[in-house]
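>>> fold the following, please.
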Amino acid sequence: MYTHHVTGNYDYLLQVDVADLPAYEDFHANRLAGLPGVASVTSYVTMKTLSAETP
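You can find the predicted model right below:
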């Protein structure tokens, strides 16, 4: 489990696990961006996980 403190102009924070960047591109273009009510999507790619809590 990851803990996030989020502030700013975001409505939702989604953590998406995909196999690679082409898989994320498919998810973004063909699933997420086409949903009703989704006006924009901002993506940040994790380069390294510094810490994670396990249940």
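>>> all contacts plus neighbour counts: C-alpha atoms, from now on.
Fine.
>>> count the residues that sit near residue 21.
Applying other C-alpha atoms under 10 Å, we find 10 residues neighbouring residue 21.
>>> swap that for residue 22, please
Residue 22 has 10 neighbouring residues, counting by other C-alpha under 10 Å.
>>> quick one more, to check against the first:
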Amino acid sequence: MKLLYYKQVMQVMQVMQVMQVMQVMQVVQVMQVVQVMQVMQVVQVMQVMQIMQVLL
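Below you'll find the model as predicted:
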């Protein structure tokens, strides 16, 4: 009986670990996307500034 219980506990632990890793991956992906968006915005702003300067 104890052995079976131990195996179940191990499985649950593994599943928990996998879930945690998945969550971390998602968070990292989201952070990367946010960074890319920010960089894109900055680049756009720079371009707009340049165009304004040219017009002025």
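>>> overlay them and tell me the TM-score.
TM-score of the superposed chains, computed with TM-score structural alignment, normalised by the length of the first structure, equals 0.27; 18 aligned residues with a C-alpha RMSD of 1.8 Å.
>>> can you list the residue ranges for helices in the second structure?
Counting by DSSP state H, the second structure has helices at residues 2-55.
>>> buried stuff in stretch 21-37 of the second structure?
Using 16 or more other C-alpha atoms under 10 Å as the test for burial, stretch 21-37 of the second structure gives no buried residues.
>>> which of the helices or strands spans residue 27 of the first structure?
helix 21-27 (DSSP states H and E).
>>> by contact count, what packs against that helix?
In terms of contacts (3 or more C-alpha pairs under 8 Å, 6 or more residues apart in numbering; DSSP states H and E), helix 21-27 of the first structure is packed against no helix or strand at all.
>>> report the buried residues of that helix.
Judged by neighbour count using 16+ other C-alpha under 10 Å, helix 21-27 of the first structure contains no buried positions.
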